[in-house]
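# only geometry, no sequence info:
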């Protein structure tokens, strides 16, 4: 990844590490998926740092961000993003969120539309509350509590994230597993409970999103398949929907070329209003 500057920014959910790259007239802010860190956006940093200022956030307890004392709500995570924008003197930016980051993007698009030129919500779990999904979430959190960042737990998560873990590029697999390995049991369980169990459904908020929005699904995402994301995108006024071929739950990480093509064309368009 292109070298950059890292700052610990004080927010309402505690300190968050923000990795700054590049410069330009516009700014893109990134938030990754649960159990991943800023490194999943290496392909985007390489592609866009010459044209834009990039602020890549490590979620609470992930990457270089400290573990929070308790659960974090999705609205509070959104408010923490506003704290970060204020700390960097940013008034209006582009948002790119994967999964957890997509959830936060939905909240930002309703609570703070004036701060965002566009939202790209990738591989995002918009709905919540299905009994089978909740049972699965509780099982994952239970495994995190038992096994922590072990290879056993990491590969289990990987099998749910990627279409074929054995076929995944070895360097990408190493990045993914190392991101989980560096997390503590408390980090893994607290984040898992916050994102997988305690959050509310985004669906009721989507018709109120007032920011130009693109929803991106992974063709082979076993967790949140394209048909679910397509239905959610239809609730967002004027939203576009795209599928990245052959990808699972981390489209930006698995297929940076295809993802960057979508993102680049998206950024070149004018904002709403």
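Nice, thanks for sending it over. Computed from a predicted structure; not experimentally measured.

# hey, let's count contacts and neighbours off CA atoms from now on
OK.

# mind listing the strands in the chain by residue range?
In the chain, the strands defined using DSSP state E lie at 5-11, 14-21, 26-31, 52-57, 93-98, 116-122, 213-218, 240-244.

# export these to a markdown table and tack on distance to residue 83 and mean neighbour count?
Output for the strands of the chain, formatted as a markdown table (distance: least, C-alpha to C-alpha, whole Å; neighbours: other C-alpha atoms under 10 Å):
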| stretch | distance to residue 83 | mean neighbour count |
| --- | --- | --- |
| strand 5-11 | 6 | 15 |
| strand 14-21 | 10 | 22 |
| strand 26-31 | 13 | 22 |
| strand 52-57 | 12 | 24 |
| strand 93-98 | 13 | 24 |
| strand 116-122 | 14 | 27 |
| strand 213-218 | 22 | 26 |
| strand 240-244 | 28 | 20 |
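
# Go through those and name the closest to residue 152.
Of all the strands of the chain, the one in closest proximity to residue 152, counting by C-alpha to C-alpha, is strand 93-98 (23.7 Å).

# residues making contact with the closest one?
Residues outside strand 93-98 that contact it (C-alpha atoms under 8 Å, 6 or more residues apart in numbering) are 26-33, 102-105, 115-124, 250, 252, 267.

# And stretch 164-175, by the same measure?
By C-alpha under 8 Å, 6+ apart, the surrounding residues in contact with stretch 164-175 are 39, 40, 155, 158, 159, 162, 254.

# show me what contacts the fifth one?
Under the criterion of C-alpha under 8 Å, 6+ apart, the contact partners of residue 159 comprise residue 165.

# From residue 100, how far off is it?
18 Å (C-alpha to C-alpha, to the nearest Å).

# circling back: and the contacts of stretch 164-175, which two are the farthest apart?
Pairwise distances among the contacts of stretch 164-175 were taken by C-alpha to C-alpha; the largest, 19.1 Å, belongs to 39 and 159.

# Output the strands of the chain in CSV; the columns should cover distance to residue 73.
Formatted as CSV, the strands of the chain follow (distance: least, C-alpha to C-alpha, whole Å):
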stretch, distance to residue 73
strand 5-11, 13
strand 14-21, 12
strand 26-31, 15
strand 52-57, 17
strand 93-98, 16
strand 116-122, 18
strand 213-218, 22
strand 240-244, 27
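
# Next one for the comparison:
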């Protein structure tokens, strides 16, 4: 799989779709990989040059010494775009990927066309919860948190009917390097973009999930109100709406980006 060697990190990425189409960058959530977007690839790659990547410390990207910061993770996106000769792109990020998108759109507006912020928040707290999680994975490994964390990614009713999907997501989380995960937890813990998002000028779509506990709809509504002209849509799912409602998610993204 392709690797982009940036200044201090090797980033794993995957391109799909016609190279003549507009580029859409997809940024994964904490503890997942580019494979979290598998349900969207077929639909989105018909309309866009899809650029998925593993956030630093995840999947096949390099685990560099932590802690990390959101500007550092956003800088990786800028570096990846530069490496691939892409001047400007649409950006879709979920949860931690969404926070990366907030930084990109506020700090580097010249690189972002349209922005999709899914199941995310300008501040995800409380900070002590993140510190506790960091300590746990460092001491006990990723398997110690997998079941509890993934239980918040899908609604209980949906998870009960799709045990194979739950197992798939748990395995993805368990395979995430503990140190990479911990370093990214600190990046999320220390991120506060409640003021910065007010400066975003890119047309923005905010997607929330009615059953999302980590980033509830109230956080999505805050983003939609704080970002000038942002649109808001609420799905029935939990934290990974793209996994629970893949077709609706893909259609919402396509419709918004082609407006």
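Great, that's in hand. Because the structure is a prediction, the values reported are computed rather than measured.

# so residue 192 of the first structure touches residue 139, yeah?
No. The pair residue 192 of the first structure / residue 139 is not scored as a contact, 10.3 Å apart, by C-alpha atoms under 8 Å.

# neighbour count winner among these two?
residue 192 (22 against 12; other C-alpha atoms under 10 Å).

# Alignment lookup: that one to the second structure.
Alignment note (TM-score structural alignment): residue 192 of the first structure maps to residue 185 of the second structure.

# just residue 36 of the first structure next, same as before
Checking TM-score structural alignment: residue 36 of the first structure goes with residue 32.

# Quick one: residues contacting that match.
58, 59, 169, 172, 173, 176.

# looking at it, the last one is touching residue 58, isn't it?
Yes. A contact is recorded between residue 176 of the second structure and residue 58 when judged using C-alpha under 8 Å, the distance being 5.7 Å.

# overlap in contacts of the two?
31, 32.

# Which of those two has more residues huddled nearby?
Ranked by neighbour count (other C-alpha under 10 Å), residue 176 of the second structure and residue 58 place residue 58 first, with 29 against 23.

# Tell me the counterpart of that one in the first structure.
Using TM-score structural alignment, residue 58 of the second structure sits opposite residue 62 in the first structure.

# cool, residue 220 of the second structure as well?
So residue 220 of the second structure corresponds to residue 229, using TM-score structural alignment.

# which ones are touching the nearest residue to that match once chain neighbours are set aside?
Closest residue to residue 229 of the first structure apart from its sequence neighbours, by C-alpha to C-alpha, 6 or more residues apart in numbering: residue 217 at 6.5 Å. Residues near residue 217 of the first structure by C-alpha under 8 Å, 6+ apart: 122-124, 224-226, 229, 241-244, 249, 251.

# repeat that for 7 Å
Residues near residue 217 of the first structure by C-alpha atoms under 7 Å, 6 or more residues apart in numbering: 122, 123, 225, 226, 229, 242, 243, 244.

# Need the counterpart of it in the second structure.
Residue 217 of the first structure maps onto residue 208 in the second structure, by TM-score structural alignment.

# any idea how far that match is from residue 128 of the second structure?
Distance of residue 208 of the second structure to residue 128 of the second structure, given as C-alpha to C-alpha: 24 Å.

# next one: residue 257 of the second structure
37 Å.

# the more surrounded of the two?
residue 257 (21 against 10).

# Can you tell me how far the nearest residue to residue 101 of the second structure once chain neighbours are set aside is from residue 142 of the second structure?
In this structure, residue 101 of the second structure finds its nearest non-sequential neighbour in residue 93, 6.1 Å apart by C-alpha to C-alpha, 6+ apart. Distance, residue 93 of the second structure to residue 142 of the second structure, by C-alpha to C-alpha: 23 Å.

# What of residue 112 of the second structure?
34 Å.

# Tell me the residue in the second structure aligned with residue 85 of the first structure.
Per TM-score structural alignment, residue 85 of the first structure is aligned with residue 81.

# Ok, residue 259 of the first structure next?
So, by TM-score structural alignment, residue 259 of the first structure is matched to residue 249.

# Please apply the same query to residue 26 of the first structure.
In the second structure, residue 26 of the first structure lands on residue 22 (TM-score structural alignment).

# which residues touch that match?
48, 49, 89.

# go again using 6 Å as the cut-off
Residue 22 of the second structure makes contact with 48, 49, according to C-alpha atoms under 6 Å, 6 or more residues apart in numbering.

# what's the spacing between it and residue 41 of the second structure?
15 Å.

# before we move on, what about residue 47 of the second structure?
In terms of C-alpha to C-alpha, residue 47 of the second structure sits 10 Å off from residue 41 of the second structure.

# Tell me how many other residues crowd the residue nearest to residue 100 of the second structure when sequence neighbours are not counted.
Leaving aside its chain neighbours, residue 100 of the second structure sits nearest to residue 74 (5.4 Å; criterion: C-alpha to C-alpha, 6+ apart). Using other C-alpha under 10 Å, residue 74 of the second structure has 22 neighbouring residues.

# got it, and residue 61 of the second structure?
21.

# From what I see, it and residue 9 are in contact.
No. Taking contacts as C-alpha atoms under 6 Å, residue 61 of the second structure lies outside contact range of residue 9: 7.8 Å.

# Include distance to residue 145 of the first structure when you put the contacts of residue 217 of the first structure into a markdown table, please.
What follows is the contacts of residue 217 of the first structure, written out as a markdown table (distance: C-alpha to C-alpha, whole Å):
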| residue | distance to residue 145 of the first structure |
| --- | --- |
| 122 | 27 |
| 123 | 25 |
| 225 | 27 |
| 226 | 30 |
| 229 | 30 |
| 242 | 36 |
| 243 | 34 |
| 244 | 33 |
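
# residues touching residue 224 of the second structure, list them.
230, 232 are the contacts of residue 224 of the second structure under C-alpha under 6 Å, 6+ apart.

# hmm, try it at 7 Å
206, 230, 231, 232 are the contacts of residue 224 of the second structure under C-alpha under 7 Å, 6+ apart.

# quick check, nearest of the residues you listed to residue 195 of the second structure?
residue 230 (15.2 Å).

# Kindly state which residue of the first structure is aligned to the closest one.
So, by TM-score structural alignment, residue 230 of the second structure is matched to residue 239.

# Its match: how many residues sit nearby?
18.

# Quick check: closest non-adjacent residue to it.
Excluding its sequence neighbours, the residue lying closest to residue 239 of the first structure (C-alpha to C-alpha, 6+ apart) is residue 213, at 4.9 Å.
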